[in-house]
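Enquirer: Got a predicted structure here, sequence first:
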Amino acid sequence: MNEASSACKTLFVTGGAGFIGGNFVLGAVAQGWRIVNLDKLTYAGNLQTLASLKGQSAHQFVRGDIGDRALIQRLLSDYRPQAIVNFAAESHVDRSIEGPAAFVETNVSGTLALLESVRDYWRELHGDAREDFRFLHVSTDEVYGSLGPTGKFTEETAYAPNSPYAASKAASDHLVRAFNHTYGLPTLTTNCSNNYGPYQFPEKLIPLIIQKALVGDALPVYGDGKNIRDWLYVGDHCAAIHRVLEGGRPGQTYNIGGHSERENIAVVRLICRLLDDKAPLAHGGPRESLITYVVDRPGHDRRYAIDSSKLQGELGWRPSETFETGIAKTVDWYLNHQPWIEHVLDGSYRLERIGA
């Protein structure tokens, strides 16, 4: 599945109106793929992210649930995709603490329903169509739990999820593995570190801090701010997914990291400095003075770090952005796309769902 052969081939993408899925869909259409984009349009699904694709025959949007077996079967039969990329998931840890049932419903039961429908579709394929087919499941490094001050997660790290969100993703990963082992379904799993970049819903750390800092609001930081994450620019993540689709070995897992470990407080301070330079506050004061430490999240994992050497060695992928270049691009994007943010914050982005 190299890029040169992607023209006229069909990818079935689930969760393609969300942050990572939306970025992936925009890039895939630009590369010549035909995309069937299924999204339930929960609060984080935003059709405005896909506005540039409106009216393009290469992008078919369908509002629906991965747990709807009849719908999935119909879409597979109608569009005959060469691969599935599953982004569909509830993904916010704080929300999983408040209401874990929705995470189990989508991330576990929904993934199971999707796998069963895809297995049945794949079984009916013949020749090269069956041999070349892939099901790629997008997951998270949070399934591995929390690291101490040293070491990194590898594909062999034992699962030890610490939040309801992480537990639900771990369960979905195990289901994907089981469908490969039991039925022979040619699956691929990717476990990524924390993503950032354009079109991210502003409940996540980086867009939340950017938006609050722009208007001079208090900047909330959990605990002592020293929790460490490996930050991955979303464009690099999407490029890695394409590489795994093109050359990954069925049944394998590939970790995707940004090689950019940073303490949360360091991330917040860098955003403050960038905005002070690009959009100073009216009173001219430094935005770091707005930092406010708040009660830590229950069970907050201390450190994540990804070892991507398997992906680099087998498939030649490496991140193209450092954290400094990626965060500068991200800040610029939010400064230049304030209407997108405003429509999320005032809820008007939901109006586009009518009739979707």
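Expert: Great, that's in hand.

Enquirer: Going by C-alpha atoms from here, please, whenever you check contacts or count neighbours.
Expert: Fine.

Enquirer: Assign the spatially most central residue of the chain to helix, strand or coil.
Expert: With distances taken as Cα atoms, centre = their mean, the chain has residue 20 as the residue nearest its mean C-alpha position (3.7 Å). Of the three states, residue 20 takes helix under DSSP: H, G, I helix; E, B strand; the rest coil.

Enquirer: What's the separation between the residue nearest to it when sequence neighbours are not counted and residue 200?
Expert: Among residues not flanking residue 20 along the chain, residue 234 sits closest, at 6.5 Å (Cα to Cα, 6 or more residues apart in numbering). Distance, residue 234 to residue 200, using Cα to Cα, to the nearest Å: 9 Å.

Enquirer: Spit out the residues that contact the two alike.
Expert: residue 20 (Cα atoms under 8 Å, 6 or more residues apart in numbering).

Enquirer: Can you tell me what sits against the helix or strand containing residue 75?
Expert: Per DSSP states H and E: residue 75 is located in helix 69-79. Helix 69-79 has contacts (Cα under 8 Å, 6+ apart) with 10, 36, 64, 66, 113, 114, 117, 118, 121.

Enquirer: A further structure is provided below for comparison with the first:
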Amino acid sequence: MKILVTGGAGFIGSAVIRHIINNTESSVVNLDKLTYAGNLESLAEVSSSERYAFEQVDICDRCEVERVFHEHQPDAVMHLAAESHVDRSIDSPAAFIETNIVGTYTLLEVVRKYWKGLTPSRHEAFRFHHISTDEVYGDLENPDELFLETTPYAPSSPYSASKASSDHLVRAWHRTYGLPTLITNCSNNYGPYHFPEKLIPLMILNALEGKLLPVYGKGNQVRDWLYVEDHARALYKVVTEGKIGETYNIGGHNEKQNLEVVRTLCALLEELAPNKPAGVSRYEDLITYVQDRPGHDQRYAIDASKIQRDLGWTPEESFESGIRKTVEWYMSNREWWQRVQDGSYQRERLGAGQ
């Protein structure tokens, strides 16, 4: 099976590609624009594989996307390319509209034309898997409530609204044109190779450098945390075994308040990095509370029983085991994140003409 992965140089996309190359016999075409969050160094361990190919292409560029499909002839698409940072979407929503909505539309149209031209057997086997987020569902007010696949959409930020729009487009292309689509909505991912602007890596790296740990509001926002490698396994299972036209929620069964997450990280660092930066007596002393994000949702929580029941997937990592692995990875891979922080991962890429 040859799978075209859009956004394969991103955090989740690179985990998916590493999983496919290391654990399956499928091959991968990585289509990525290489924005600031795209980092080919996250794929160093698999990039020399004969089953891996890379195409630097913007999903909004229809001619180039058509070329990639013509040249590589994929059997399935896993669509992860997206702008995904909520704070950035509040400051500059245009890029989110362009990539997440216009880009998804462009990709769907290229795929529809390509799919119609396949031989009967390949036409029947083809799959388009759209990877989305639990943020499309909005806020959960009832503390006992969970997001179901049937939960109405109520996005709060420009980011989640753009992802909700892309989900609707995918469903429309399935309903109207018969395109064989699948959708997954996941909870907050964490793990190795996570771009340092996101909560968990930001807190780890700030603490290691003796910087403040900024927590929005009172830090009582609740999120369900999913280890990225568990997510990658789930996504491959959906694209290979999922039922056409279905949606699957993917969660880690780990609801935590943001402040609890930060304190857990501080406690782990006390154990794993006891030699603190100058002037720091306890990592927890670095916690500082900042003005809350506009429109900040209070609680997300996923019911992942459908994917467990229908496809037999459950997460292997608990929050405790996954967060320890994550902290240990960042401590052992300083060169990776330091090159992200100082921008050298991008400068060298540009110098090489990529």
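Expert: Sure, I can see it. Here the structure is a predicted model, which is why all the values come from computation and not from measurement.

Enquirer: just the strands in the stretch 201-350 of the second structure please.
Expert: In the stretch 201-350 of the second structure, the strands defined using DSSP state E, counting those that start in this stretch lie at 213-216, 222-227, 247-250, 255-257, 287-290.

Enquirer: mean shift of the fourth one relative to the first structure?
Expert: Mean deviation of strand 255-257 of the second structure from its aligned counterpart in the first structure after superposition (mean Cα distance after the TM-score superposition for the first structure): 0.2 Å.

Enquirer: what does the second one give?
Expert: Per the superposition on the first structure, strand 222-227 of the second structure and its aligned residues are separated by 0.2 Å on average (mean Cα distance after the TM-score superposition for the first structure).

Enquirer: and for that strand, what span of the first structure is it aligned with?
Expert: Using TM-score structural alignment, strand 222-227 of the second structure lines up with residues 228-233 of the first structure.

Enquirer: what do we get in the second structure for residue 11 of the first structure?
Expert: By TM-score structural alignment, residue 11 of the first structure lines up with residue 3.

Enquirer: on that earlier part again, how about the residue nearest to the centre of the first structure, what does it touch?
Expert: 87, 195, 200, 234, 238.

Enquirer: And residue 29 of the second structure, by the same measure?
Expert: 2, 3, 4, 5, 52, 53, 54, 55, 72, 74.

Enquirer: Neighbours of the third one, how many?
Expert: The local packing count at residue 4 of the second structure equals 26, with neighbours defined by other Cα atoms under 10 Å.

Enquirer: wait, is it part of a strand?
Expert: Yes - under three-state DSSP, residue 4 of the second structure falls within a strand.

Enquirer: What span of the first structure is the helix ranked longest in the second structure aligned with?
Expert: Using DSSP state H, we find that the single longest helix of the second structure is helix 158-177. Matched against the first structure by TM-score structural alignment, helix 158-177 of the second structure falls on residues 164-183.

Enquirer: and if you look at stretch 113-121 of the second structure?
Expert: Against the first structure, stretch 113-121 of the second structure falls on residues 120-128 (TM-score structural alignment).

Enquirer: For the stretch 1-150 of the second structure, just list every one of the strands.
Expert: Counting by DSSP E, counting those that start in this stretch, the strands of the stretch 1-150 of the second structure are 2-6, 27-32, 52-56, 76-79, 127-133.

Enquirer: Among the ones you listed, which comes closest to residue 351 of the second structure?
Expert: strand 52-56 (14.8 Å; Cα to Cα).

Enquirer: which secondary structure elements does that closest one contact?
Expert: With contacts taken as 3 or more Cα pairs under 8 Å, 6 or more residues apart in numbering; DSSP states H and E, strand 52-56 of the second structure sits against strand 27-32.

Enquirer: So which bit of the first structure is the strand it packs on matched to?
Expert: Strand 27-32 of the second structure maps onto residues 34-39 of the first structure, going by TM-score structural alignment.

Enquirer: Can you give me the end-to-end span of stretch 66-81 of the second structure?
Expert: End to end - Cα to Cα - stretch 66-81 of the second structure spans 16 Å.

Enquirer: Give me the number of neighbouring residues for the nearest residue to residue 49 of the second structure once chain neighbours are set aside.
Expert: Of all residues not flanking residue 49 of the second structure in the chain, residue 21 sits nearest, at 7.7 Å (Cα to Cα, 6+ apart). For residue 21 of the second structure, the tally of surrounding residues (other Cα under 10 Å) stands at 19.

Enquirer: for residue 339 of the second structure, same thing?
Expert: 14.

Enquirer: Which residue of the first structure sits opposite it in the alignment?
Expert: Under TM-score structural alignment, residue 339 of the second structure pairs with residue 343 in the first structure.

Enquirer: any idea how far residue 138 of the first structure is from the alignment partner in the first structure of residue 308 of the second structure?
Expert: When the first structure is aligned by TM-score structural alignment, residue 308 of the second structure is paired with residue 312. Taking Cα to Cα as the measure, residue 312 of the first structure falls 18 Å from residue 138 of the first structure.
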